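Participant: Coordinates only, no sequence provided:
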């Protein structure tokens, strides 16, 4: 299964050098297997059948992205409990060293060691962090993270943040905690994963109010997400003015449809080729270089 032709035709028709995907996952094999098992079982944090289209080894999946023409992509490990972040970060550092297209990715968790290893990661060259409050079951405004947010605000390092209540919400999800964090750390470079689904309007408001808050398109505007959490049509025009702050994300490999379907969903919005070029390439380059 290559699925490459439609993807390459998409960016070639736009005159782009390729795609910049800010929401791709690579995890240590033992953890990757456990994550996929949750999806296979439609576990409590998944909530629905979710067949994974792009399985295979790390090497096979990297080659798949290269065949698509995805020139830059993240790895986005995310800590699900205390004590695991440094293990994930060490593994992700090795992945970034081996895969030159990959953004050097890392994660953190509300724990006493977090300020130290976050600062060390930034100093070493980490380009993006990922946190997932639905899986990790922590509040973004946990006092244990105060020093971490200060370090990240000063460094300007982006944080891809899954804070929306999709696919299954819990007491830790929703826009409230991120809004409170941004009141105290307004210069944080946050990328809201999945455009904040299903609290689209609230997270869109945060992106409009805060200079360095962005949204990624991950799985939004696809038939799969439209079944349960369609993006409200009345919000789409606001994405025109927000063009510089919208970034392509896919959730590869953990998607149940061809990679090209995400791109087709963006094209169906009818926001124009300049908008697509910005979202699928230029905005990522502007943020990450």
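Facilitator: Looks like it arrived, so ask away. What you are looking at is a predicted structure, and each value in this text was computed from that prediction instead of being measured.
Participant: CA only for contacts and neighbour counts going forward, please
Facilitator: OK.
Participant: how far does stretch 230-241 stretch from start to finish?
Facilitator: Stretch 230-241 has its terminal residues 21 Å apart, counting by Cα to Cα, to the nearest Å.
Participant: And for stretch 126-146?
Facilitator: End-to-end distance for stretch 126-146: 19 Å, by Cα to Cα.
Participant: Could I get the buried residue list for it?
Facilitator: For stretch 126-146, burial by neighbour count (16 or more other Cα atoms under 10 Å) applies to 126-136, 138-141, 144-146.
Participant: and here's the other structure:
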């Protein structure tokens, strides 16, 4: 178990809290991670509709540097297959842009850096996808490219080592698409490779957003308890869970309190698209561990919807600058920690 640093005292209420939060003592057992009703129990189901909200022309002047820590980049044919699936089973994609246009769109609107994520839908894809993103990052230095691998495929650790040699800065895995539990045996060697290389792992390990058309049931695979097992078993692994851990927000807030190697990103959770309350607790408990992310271009609403919503929360002190970009740059080693 790790303890939280004093600099975690920023809040979303307009200023410092006056004292750092306290992590539990080592001899105190972890609190129960069960919390609010699940999205399934609340009747929230995919597919969901698009929104016709207005988009802004660019990042608002005067904001700290913005880094979108959750942008998807794929080769054209893979992108088009992803869009067909989302149009039928997820939500209508508003921005059907291929990689060059994704980058032009965001960078021309004032987003300063993007973290490029992709994932292999089946064994045998990862090497080609990694080479593709590595070349994109080489051609555009404002891209922080991540690798992927299909857990359990032959030579998985070699695939990651090759990807890191290409300059990729971390790894993206997706429990829903790749059909694995976070604590599955096939993941253990991948966690060790990432930990030894000091490369962060972004893993969609929350239960939501979940489609009944996924090849496996995310609720059977994913839970905050499983993620905590990973954090305990691999104490040097830097792990980022997207979507603020949806839908177990309270449980992930408690995990942030207990583990100094956990980060969360805000993707699709602060803009009010899903009909659930804003998970303020998970944003407030350790704002230095929260990254702004969007899922662009695979979103059903305006590109800056979540950016404006996050800014409107008025995080105090240095919290906004960290959430919008500084935390991501630190995580990926782009600035001094």
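Facilitator: Thanks, I have it. Just so it is clear, the model here is predicted, and its values are computed rather than measured.
Participant: Longest helix in structure 1, please.
Facilitator: helix 85-98 (DSSP state H).
Participant: which part of structure 2 lines up with it?
Facilitator: Using TM-score structural alignment, the residues of structure 2 aligned to helix 85-98 of structure 1 are 126-139.
Participant: Identify the residues contacting the aligned partner of residue 323 of structure 2 in structure 1.
Facilitator: Taking TM-score structural alignment for the superposition, residue 323 of structure 2 sits opposite residue 279 in structure 1. Contacts for residue 279 of structure 1 (Cα atoms under 8 Å, 6 or more residues apart in numbering) come out as 243, 244, 245, 246, 247, 248.
Participant: now with 7 Å?
Facilitator: Counting by Cα atoms under 7 Å, 6 or more residues apart in numbering, residue 279 of structure 1 makes contact with 246, 247, 248.
Participant: Could you single out the nearest of those residues to residue 2 of structure 1?
Facilitator: residue 248 (20.2 Å; Cα to Cα).
Participant: hang on, residue 79 of structure 2 is in a helix, isn't it?
Facilitator: Yes - counting by DSSP: H, G, I helix; E, B strand; the rest coil, residue 79 of structure 2 is part of a helix.
Participant: ok, it - how many residues close by?
Facilitator: Residue 79 of structure 2: 19 surrounding residues under other Cα atoms under 10 Å.
Participant: distance of it from residue 72 of structure 2?
Facilitator: Between residue 79 of structure 2 and residue 72 of structure 2 the computed distance is 9 Å (Cα to Cα).
Participant: if we can go back for a sec, the longest helix of structure 1 vs structure 2, average distance?
Facilitator: Superposed on structure 2, helix 85-98 of structure 1 shows a mean distance to its aligned partners of 1.7 Å (mean Cα distance after the TM-score superposition for structure 1).
Participant: What strand or helix carries the alignment partner in structure 2 of residue 13 of structure 1?
Facilitator: With the correspondence set by TM-score structural alignment, residue 13 of structure 1 lines up against residue 62 in structure 2. Remark: residue 62 of structure 2 resides in no helix or strand, with elements defined by DSSP states H and E.
Participant: So what's the residue count around residue 62 of structure 2?
Facilitator: Neighbours of residue 62 of structure 2 (other Cα under 10 Å): 6.
Participant: and if you look at residue 240 of structure 1?
Facilitator: Residue 240 of structure 1 has 14 neighbouring residues, counting by other Cα under 10 Å.
Participant: Can you tell me what it aligns to in structure 2?
Facilitator: Match for residue 240 of structure 1 (TM-score structural alignment): residue 284.
Participant: now its match: how far from residue 253 of structure 2?
Facilitator: Going from residue 284 of structure 2 to residue 253 of structure 2 by Cα to Cα gives 9 Å.
Participant: Show me where the stretch 1-150 of structure 2 has its strands.
Facilitator: For the stretch 1-150 of structure 2, the strands defined by DSSP state E, counting those that start in this stretch occupy 67-72, 113-117, 143-145.
Participant: and the gap between the aligned residue in structure 2 for residue 118 of structure 1 and residue 146 of structure 2?
Facilitator: Aligning on TM-score structural alignment places residue 118 of structure 1 opposite residue 160 in structure 2. For residue 160 of structure 2, the distance to residue 146 of structure 2 equals 10 Å [Cα to Cα].
Participant: Counting neighbours, go ahead and name the busier of those two.
Facilitator: Shown here are residue 160 of structure 2 and residue 146; by other Cα under 10 Å, residue 146 has more neighbours (27 against 24).
Participant: The more buried one reaches residue 166, doesn't it?
Facilitator: No - contact criterion Cα atoms under 7 Å: residue 146 of structure 2 and residue 166 do not qualify, at 10.3 Å.
Participant: Contact partners for the most centrally placed residue in structure 2?
Facilitator: By Cα atoms, centre = their mean, structure 2 has its centre lying nearest to residue 242, at 2.7 Å. Contact analysis of residue 242 of structure 2 by Cα under 7 Å, 6+ apart lists 203, 204, 264, 265, 266, 267.
Participant: And it? What does it align with in structure 1?
Facilitator: In structure 1, residue 242 of structure 2 lands on residue 193 (TM-score structural alignment).
Participant: And that match, how far from residue 144 of structure 1?
Facilitator: For residue 193 of structure 1 relative to residue 144 of structure 1 (Cα to Cα), the value is 22 Å.
Participant: now swap in residue 161 of structure 1 and tell me
Facilitator: From residue 161 of structure 1 to residue 144 of structure 1 the distance is 17 Å (Cα to Cα).
Participant: Repeat that for residue 179 of structure 1.
Facilitator: Per Cα to Cα, residue 179 of structure 1 is found 17 Å from residue 144 of structure 1.
Participant: Now do the same for the match of residue 240 of structure 1: helix, strand or coil?
Facilitator: Put simply, residue 284 of structure 2 is helix when judged by three-state DSSP.
Participant: what's the burial count for residue 261 of structure 1?
Facilitator: Under the neighbour criterion other Cα under 10 Å, residue 261 of structure 1 is assigned a count of 18.
Participant: mind listing the helices in structure 1 by residue range?
Facilitator: Using DSSP H, helices in structure 1 cover 4-13, 29-40, 58-68, 85-98, 114-124, 133-136, 146-155, 175-184, 200-209, 223-226, 238-241, 260-268, 273-277, 283-288.
Participant: Give me whichever of these is most buried.
Facilitator: helix 133-136 (a mean of 21; mean count of other Cα atoms under 10 Å).
Participant: Run through who's touching stretch 59-66 of structure 1.
Facilitator: So stretch 59-66 of structure 1 is in contact with residue 2, going by Cα under 7 Å, 6+ apart.
Participant: got it, and stretch 71-82 of structure 2?
Facilitator: 98, 99, 114, 115, 116, 117, 118, 294, 295, 296, 297.
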